[in-house]
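Colleague: What would the 3D arrangement of this be:
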Amino acid sequence: METSGGIRASLAGRYASALFDLARDQRQIEAVSKSLEGLSQALVDSKDFGDLVASPLVSREAAGEAFATLAPQLQLDPITANFLGVLARNGRKNELSNVIRAFRRLAAEHRGEANAEVVTAHPLNDDQLAALKQQLRARAGRDVNIDASIDPNILGGIVVKLGSQRIDASIRTKLNRLASAMKG
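Modeller: This next block holds a predicted model:
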């Protein structure tokens, strides 16, 4: 599969590419995608899980054991469960969020979809996500998957990265432009 050099250039991208290639070869892309979405949600919902992934104090062995214990509870498919063990053994568990993001991009590309990274100050509700998805679809000319994240530092508004395009309609950027204009 042809992927952009940007994905494979990063550490997380190389892991995501390896996971994607394995999932594709075993015709398990959707199962792995579903498991990764569950992991992504667990990172948001569970402070303990987030701490496990982020903490450099958790040894590789302990992380591997914890992931093996959590895999059935999170209903992970065997490929993803094994992959978590690989991340733990290689000391790369802290890359999990980046791997998930890169895998999403690879899966979307495989399905012929575009992927948009969307940053807002507050979570978008389902209606807002649907409207945004429709607008981005019209702009991209194909279906668009949205990878939404929250950054309160933008104060309000939205920042969208769709392919090489970046649309920054955040209040922070508008205030910075105003401050620059006032300086003369």
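Colleague: Only C-alpha atoms from now on, for both contacts and neighbour counts.
Modeller: Noted.
Colleague: any idea how far Arg142 is from Glu95?
Modeller: 29 Å (Cα to Cα, to the nearest Å).
Colleague: Looking at the two, which one has more neighbours?
Modeller: Neighbours per residue, other Cα atoms under 10 Å: of Glu95 and Arg142, the larger number sits with Glu95, 17 against 13.
Colleague: in terms of contact, does that one touch Ala12 like I think?
Modeller: Yes: Glu95 lies in contact with Ala12 (Cα atoms under 8 Å); the separation is 6.0 Å.
Colleague: Another sequence for comparison is provided below:
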Amino acid sequence: MNRIFVRTMATIAKKPPISVFGVEGRYVSALYSAASQKNQLEATEKSLREFLKLLAKPKIADFVVSSLIPCNEKAKLLREVGKQAGMPDTAANFLGIVAENGRLKMLRRIINMFIGVMVAHRNEALCEVITAEPLDEATRKTLLEVLKKFVKPGQNILLTEKVKLRVIGGMVVGIEDKVIDMTIARKVLKYTQLLKIGIL
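Modeller: Next comes the predicted model:
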């Protein structure tokens, strides 16, 4: 990685709360350290989450992978875009450095890894629940109480709710690396498979 990047973004290195590896991990470590020093961790995460949405747009994606635009021009443009969008200087400079070093193809992975580091920084446990209908407050409260048994003591549960009609009823709960499928659709599939092989 560019030594200037290491010197400017990680003068006093502060390690991420979880281990990160590879080229992406080195960028994430430097970004975490730089944002920590400037008290810009939350603002940096928020701006990069928004930028991640832009990367899904075809024109932006083409710009990122294009070899026709010199790296220094990409870096200059991204810094300017970052400043105009109100990004903290740590985030805008980070985008410029990644571009200068020709690593924009890794940008999505780097940002996602940084978001994972920030989740650990806040001592959060990511949880996603998928239901056929929106959860009511009583069900949500009960679910959160049950989920506390699956996380480390003191961890905060960050719950994301999605509604998908295909689950029919019940819910799918994903927490950390565990997935629990309690949907009616899953039960129907199970019994259909048993009927096919003649067990029922």
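Colleague: Which stretches in the second structure count as strands?
Modeller: Along the second structure, counting by DSSP state E, strands occupy 124-131, 156-163, 171-175, 178-181.
Colleague: For the shortest one, which outside residues touch it?
Modeller: Residues external to strand 178-181 of the second structure that are found in contact with it (Cα atoms under 8 Å, 6 or more residues apart in numbering): Met171, Val172, Val173, Gly174.
Colleague: quick one: the third one and Leu126 touch, right?
Modeller: Going back to what we said before, that points to Val173 of the second structure. No: contact criterion Cα under 8 Å: Val173 of the second structure and Leu126 do not qualify, at 10.7 Å.
Colleague: contacting residues for Val99 of the first structure?
Modeller: With Cα under 8 Å, 6+ apart, Val99 of the first structure has these contacts: Ala12, Gly13, Tyr15, Ala16.
Colleague: Residue in the second structure paired with it?
Modeller: Aligned by TM-score structural alignment, Val99 of the first structure pairs with Ile110 of the second structure.
Colleague: repeat for Gly85 of the first structure
Modeller: So Gly85 of the first structure corresponds to Gly96, using TM-score structural alignment.
Colleague: Quick check, its match in contact with Glu80.
Modeller: No: proximity of Gly96 of the second structure to Glu80 does not meet the contact threshold set by Cα under 8 Å, at 9.0 Å.
Colleague: higher neighbour count, those two?
Modeller: Between Gly96 of the second structure and Glu80, counting by other Cα under 10 Å, Gly96 is the more crowded of the two (25 against 16).
Colleague: Who are the contact partners of the more buried one?
Modeller: Lys74, Ala75, Lys76, Leu78, Arg79.
Colleague: So what's the residue count around the residue nearest to it when sequence neighbours are not counted?
Modeller: Spatial nearest neighbour of Gly96 of the second structure, excluding adjacent residues (Cα to Cα, 6 or more residues apart in numbering): Ala75 at 4.1 Å. Look at Ala75 of the second structure: counted by other Cα under 10 Å, it has 23 neighbours.
Colleague: Same check on the one 3 residues further on?
Modeller: Other residues within reach of Leu78 of the second structure, judged by other Cα under 10 Å, total 20.
Colleague: Thank you, goodbye.
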